[in-house]
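S.K.: Next one to model:
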Amino acid sequence: MEKRPNALQTNANLTAPPAYGQPAAYSSYNMQPVTNVTVVRTKTNNFLGMAIFVTLCCCLPFGIVGIVYSVDSSSRFDRGDDAGTLSAASSAKNWSIAGLVCGIVFIIVYIILYATVLSTSYPSYY
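M.R.: Purely as a prediction, here's the structure:
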């Protein structure tokens, strides 16, 4: 008895039929070229140093708010939110500048009051 291959065994050696409209010499799978895209993002200034300086030297409440916005700016940059990064950095800068101005005004007012009112209110025994 002669063994004959079945239909599945004979079709396994054949190649796939050509795609519609293509000659048999071309493959139906077209490989696309690989492109690598490198996105370069520059980190914006988050004004953390300025906020820490304002917190330590000038005005504590404004400096703390500036630090919070500065850290928020850094975390938004890490998440990829560029618009949120710029917004939080701008808020940190504004709060830090406001604290710096308030601290300088407070120091100037204190010096003026000390020079005029406080120094004359205590009697001098020397």
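S.K.: C-alpha only now, for contacts and for neighbours.
M.R.: OK.
S.K.: quick one: contacts for Ser87?
M.R.: Ser73 (Cα atoms under 8 Å, 6 or more residues apart in numbering).
S.K.: Check which residues of the longest helix seen in the chain are buried.
M.R.: In the chain, assigned by DSSP state H, the helix with the most residues is helix 82-113. Neighbour-count burial for helix 82-113, with 16 or more other Cα atoms under 10 Å as criterion, is recorded at 82, 84-86, 88-100, 102-103.
S.K.: Cys58 touches Ala98, doesn't it?
M.R.: No: the pair Cys58 / Ala98 is not scored as a contact, 10.2 Å apart, by Cα atoms under 8 Å.
S.K.: what ranges do the helices span in the chain?
M.R.: For the chain, the helices defined by DSSP H cover 7-12, 48-53, 60-79, 82-113, 119-121.
S.K.: Alongside the first, I'd like the structure of this one:
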Amino acid sequence: MKYFIVENNQPAGPFEIEELVRKGIKADDLVWCEGMEQWTSASNISEIMAALNRCPGIPPVMPLNMNQPPVYKTEQEPAAPEQVVSTMPAMPNTWLVASIIVTLFCCAPFGIAAIVYAARVETLWQTGRYEDAEKTSGKAKKWTLIAFLSGFAFYALYLVSMFTVFSNLKF
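M.R.: Next up is the predicted model:
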């Protein structure tokens, strides 16, 4: 079977699988062949992945797991890639800087939990797991606020207790 690929934002091909491997196709490159409704990543084509895994000099690249691949109008030839409408949402706030600051200055146990969640947000977003990235961002925010508020409460109680102790001292 012969496949089209995207080169310089233009469809190129058709190419046999061996030609694609020689051209250095990666698992996350977009491909299309006759009979397909839309472009898809090479990782979704078992024959291409099998050829990539057979070639020791060309390691397969793990694909970005896009929830919705780009949609092209296909008849005989694939549509130009610039017609693709991007459905990639903006990356949610990671809360990493805030979580590090509250860990250092407020409350380390809750801050560490915030850092763990904050560090996961970007990776989830880059792999196309947008809903998981949103949820993890929410958890990072929650733990950052808990760390800040618990640290604030601790320092407030400390100041009140010190004020009470020093006000009761008699010189």
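S.K.: TM-score for these two?
M.R.: The TM-score (TM-score structural alignment, normalised by the length of structure 1) is 0.67; 94 aligned residues with a Cα RMSD of 1.9 Å.
S.K.: that older thread, would you mind giving the residues in structure 2 matched to the longest helix of structure 1?
M.R.: Counting by TM-score structural alignment, helix 82-113 of structure 1 pairs with residues 130-161 of structure 2.
S.K.: how big is the offset of the matching stretch relative to structure 1?
M.R.: Aligned to structure 1 and superposed, stretch 130-161 of structure 2 gives a mean residue distance of 0.3 Å (mean Cα distance after the TM-score superposition for structure 1).
S.K.: Next one: Phe47 of structure 1 from Asp81 of structure 1, what distance?
M.R.: With distances taken as Cα to Cα, to the nearest Å, Phe47 of structure 1 is found 17 Å from Asp81 of structure 1.
S.K.: Would you mind telling me which of the two has the busier surroundings?
M.R.: Between Phe47 of structure 1 and Asp81, counted using other Cα atoms under 10 Å, the more crowded position is Phe47 (21 against 13).
S.K.: how far away is the aligned residue in structure 2 for that one from Ile101 of structure 2?
M.R.: Counting by TM-score structural alignment, Phe47 of structure 1 lines up with Trp95 in structure 2. Distance of Trp95 of structure 2 to Ile101 of structure 2, given as Cα to Cα: 10 Å.
S.K.: and the aligned residue in structure 2 for Tyr69 of structure 1, what is it in contact with?
M.R.: In structure 2, Tyr69 of structure 1 lines up with Tyr117, judged by TM-score structural alignment. By Cα under 8 Å, 6+ apart, the contact list for Tyr117 of structure 2 reads Thr136, Ser137, Lys139, Ala140.
S.K.: wait, doesn't the last one sit right on Trp95?
M.R.: Yes: using Cα under 8 Å, Ala140 of structure 2 is in contact with Trp95, at 6.2 Å.
S.K.: Mutual contacts of the two, please.
M.R.: Common contact partners of Ala140 of structure 2 and Trp95 (Cα under 8 Å, 6+ apart): Ala114, Ile115, Ala118.
S.K.: mind listing what the second one touches?
M.R.: By Cα under 8 Å, 6+ apart, the residues touching Ile115 of structure 2 are Trp95, Leu96, Ser99, Ile100, Ala140.
S.K.: switch the cut-off to 10 Å
M.R.: 94-103, 140-141, 143-144 (Cα atoms under 10 Å, 6 or more residues apart in numbering).
S.K.: Could you do the last one as well?
M.R.: The neighbours of Ala118 of structure 2, taking Cα under 10 Å, 6+ apart as the test, are 93-100, 112, 133, 136-141, 143-144.
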